[in-house]
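**Q** no sequence on hand, only this structure:
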């Protein structure tokens, strides 16, 4: 990490020509082989605009825009949907092989705590990913088959007590409009689970948001912890001890005539199974924010089946 510009930077030497390494970091089918966990069963596709999508069965999830700056020396990957975090790949010829340096940038736009909690997991993940890239090019087995994609993309936050994934999106609407979309049960239904009715007490501390079940039961209950309209809204899951609740922290900030909506999902369970679930949440929340954006802007939902 550079203390001047707050980037995460990692590098590795690979015994292969630069053109071969370039192919491995720009060809979508090859990226999937060293970047994605094998257990995910997914592959990648790149279209004519440079957009890379993760293909999981019949579902396609937009992942990044690949901007070829100087082939075969430099390419930049910008995360979707927010484009806040960029990954810069630089390739240099060195000792009959190639030195590849990866720099994760964009952390300077984040609050200090959000930056600090990303540096270590992102740095570790890129050390592992570059070893996987080297193995892919060498034709050997990947040493790290379960590298955290959320950390590679800069979505993962971690302290000694909690893990979290954080996603954001810019919406062409005032904060007040976005606030209603995430706090009004009728609007939550439209972008989160079309056809499944949500109910609630309204945005008040101690209130609840839930789906009405049979026999007047409440399902998928979210208990409201903090209400600061129209800028912050915090809920937690309702669980039975000793299970620990998970927290959803929404932040709304005016930006460029619209709203920057940031979602932080926090878990206090640090076991491997929960980490795997959080990896899936990192992808799902990006999709969910795209639905919120489309709903607020009056456009068709990109994921009409909901979540």
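**A** Yep, it's here. Keep in mind that this is a model prediction, so the values were computed, not measured. Residues are numbered from 1 along each chain as shown.

**Q** okay, CA-based contacts and neighbour counts for the rest of this
**A** OK.

**Q** which residue packs closest to residue 278, ignoring adjacent ones?
**A** Closest residue in space to residue 278, ignoring its immediate chain neighbours: residue 165 at 6.9 Å, by C-alpha to C-alpha, 6 or more residues apart in numbering.

**Q** what's around the one you found, how many residues?
**A** 25 (other C-alpha atoms under 10 Å).

**Q** how about residue 295?
**A** If we define neighbours as other C-alpha under 10 Å, then residue 295 has 20 of them.

**Q** then residue 251?
**A** So residue 251, with other C-alpha under 10 Å, has 21 neighbours.

**Q** residue 59 too?
**A** 10.

**Q** contacts only, for the closest residue to residue 69 other than its chain neighbours.
**A** In this structure, residue 69 finds its nearest non-sequential neighbour in residue 75, 5.3 Å apart by C-alpha to C-alpha, 6+ apart. By C-alpha atoms under 8 Å, 6 or more residues apart in numbering, residue 75 lies in contact with 26, 66-69, 88-90.

**Q** and the helix or strand where residue 75 lies, how far out from the chain's middle?
**A** Secondary-structure element containing residue 75, defined by DSSP states H and E: strand 74-79. Averaging C-alpha positions (C-alpha atoms, centre = their mean, to the nearest Å) puts strand 74-79 16 Å from its chain's average.

**Q** check stretch 8-25 too.
**A** 25 Å.

**Q** what's it in contact with?
**A** So stretch 8-25 is contacted by 1-2, 30-31, 71-73, 91-94, 96-105, 119, 122-123, 126-127, 130-131, 133-134, 137-138 (C-alpha under 8 Å, 6+ apart).

**Q** okay, pairing it with this:
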């Protein structure tokens, strides 16, 4: 079965641009809605951030992301290994996918778009599952950020 190389989701958020931006790029806020214990952490370009996942059933997993770009109030991106939940696999031997969040004004709110690309680089053995799980995950995360900003 052919798996697409990218997942794309978008949501119109009823919040100010600054509030949406802070929810994405303030590590502690990001952790609250995304489900990662990022208290005391910060995001900086070129840095790798590691923290335990707090999402039920995945507490044994360490979230690890390399922050790529932070373009103020516009773009926040990082690289990670999608659905990296098996502690017997060395995911560092794989190419990570790229997650890009972009925000733009879209009356009456802010349009948040997330694109995760690079699934064609994931080993065949886990590509389909990673794509499927992250497709579902992004659906859920769009609802999570919306609820967080209410």
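**A** Looks like it arrived, so ask away. Just so it is clear, the structure is predicted and the values come from calculations on it, not from any experiment.

**Q** so after superposing, what's the score?
**A** TM-score for the superposed chains, counting by TM-score structural alignment, normalised by the length of the second structure: 0.75, backed by 132 aligned residues with a C-alpha RMSD of 2.7 Å.

**Q** equivalent range in the second structure for the strand holding residue 75 of the first structure?
**A** Against the second structure, there is no aligned range for strand 74-79 of the first structure (TM-score structural alignment).

**Q** check which element follows that strand along the chain.
**A** Counting by DSSP H and E, what follows strand 74-79 of the first structure is strand 86-94.

**Q** returning to what we had before: contacting residues around the residue nearest to residue 278 of the first structure?
**A** By C-alpha under 8 Å, 6+ apart, the neighbours of residue 165 of the first structure are 150, 155-157, 264-266, 278-279, 281-282.

**Q** list buried members of the contacts of stretch 8-25 of the first structure by neighbour count.
**A** In the contacts of stretch 8-25 of the first structure, burial by neighbour count holds for 30-31, 72-73, 91-93, 97-105, 119, 122-123, 126-127, 130-131, 133-134, 137, counting by 16 or more other C-alpha atoms under 10 Å.

**Q** what about the lengthiest helix in the second structure, how far off from the first structure?
**A** Using DSSP state H, we find that the single longest helix of the second structure is helix 124-148. Following the fit onto the first structure, the mean deviation recorded for helix 124-148 of the second structure is 1.6 Å by mean C-alpha distance after the TM-score superposition for the first structure.

**Q** the second structure: strands as residue ranges?
**A** 6-13, 48-52, 62-71, 75-80, 97-106, 109-117 (DSSP state E).

**Q** adding distance to residue 36 of the second structure, write the ones you listed out as JSON lines.
**A** Shown next, in JSON lines, are the strands of the second structure (distance: least, C-alpha to C-alpha, whole Å):
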{"stretch": "strand 6-13", "distance to residue 36 of the second structure": "20"}
{"stretch": "strand 48-52", "distance to residue 36 of the second structure": "6"}
{"stretch": "strand 62-71", "distance to residue 36 of the second structure": "7"}
{"stretch": "strand 75-80", "distance to residue 36 of the second structure": "14"}
{"stretch": "strand 97-106", "distance to residue 36 of the second structure": "16"}
{"stretch": "strand 109-117", "distance to residue 36 of the second structure": "18"}
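
**Q** with respect to burial, which of these scores highest?
**A** Of all those, strand 75-80 has the most neighbours on average by mean count of other C-alpha atoms under 10 Å, namely a mean of 22.

**Q** for that one, which helices and strands make contact with it?
**A** Secondary-structure packing of strand 75-80 of the second structure (3 or more C-alpha pairs under 8 Å, 6 or more residues apart in numbering; DSSP states H and E): strand 62-71, strand 97-106.

**Q** out of these, which is closest to residue 26 of the second structure?
**A** strand 62-71 (11.2 Å; C-alpha to C-alpha).

**Q** whereabouts in the first structure does the closest one align?
**A** Going by TM-score structural alignment, strand 62-71 of the second structure sits over residues 219-228 in the first structure.

**Q** quick one: average offset of the matching stretch versus the second structure, please.
**A** Stretch 219-228 of the first structure versus its aligned partner: 1.0 Å mean (mean C-alpha distance after the TM-score superposition for the first structure).

**Q** contacts for that stretch, please.
**A** 203-213, 232-238.

**Q** mind doing that once more with 10 Å?
**A** If you take C-alpha atoms under 10 Å, 6 or more residues apart in numbering as the criterion, stretch 219-228 of the first structure is touched by 183, 198-213, 232-239, 245-252.

**Q** circling back: to residue 148 of the second structure, which of the strands of the second structure lies closest?
**A** strand 6-13 (10.5 Å).

**Q** how far does the closest one sit from the chain's center?
**A** For strand 6-13 of the second structure - counting by C-alpha atoms, centre = their mean - the centre lies 11 Å from the chain centre.
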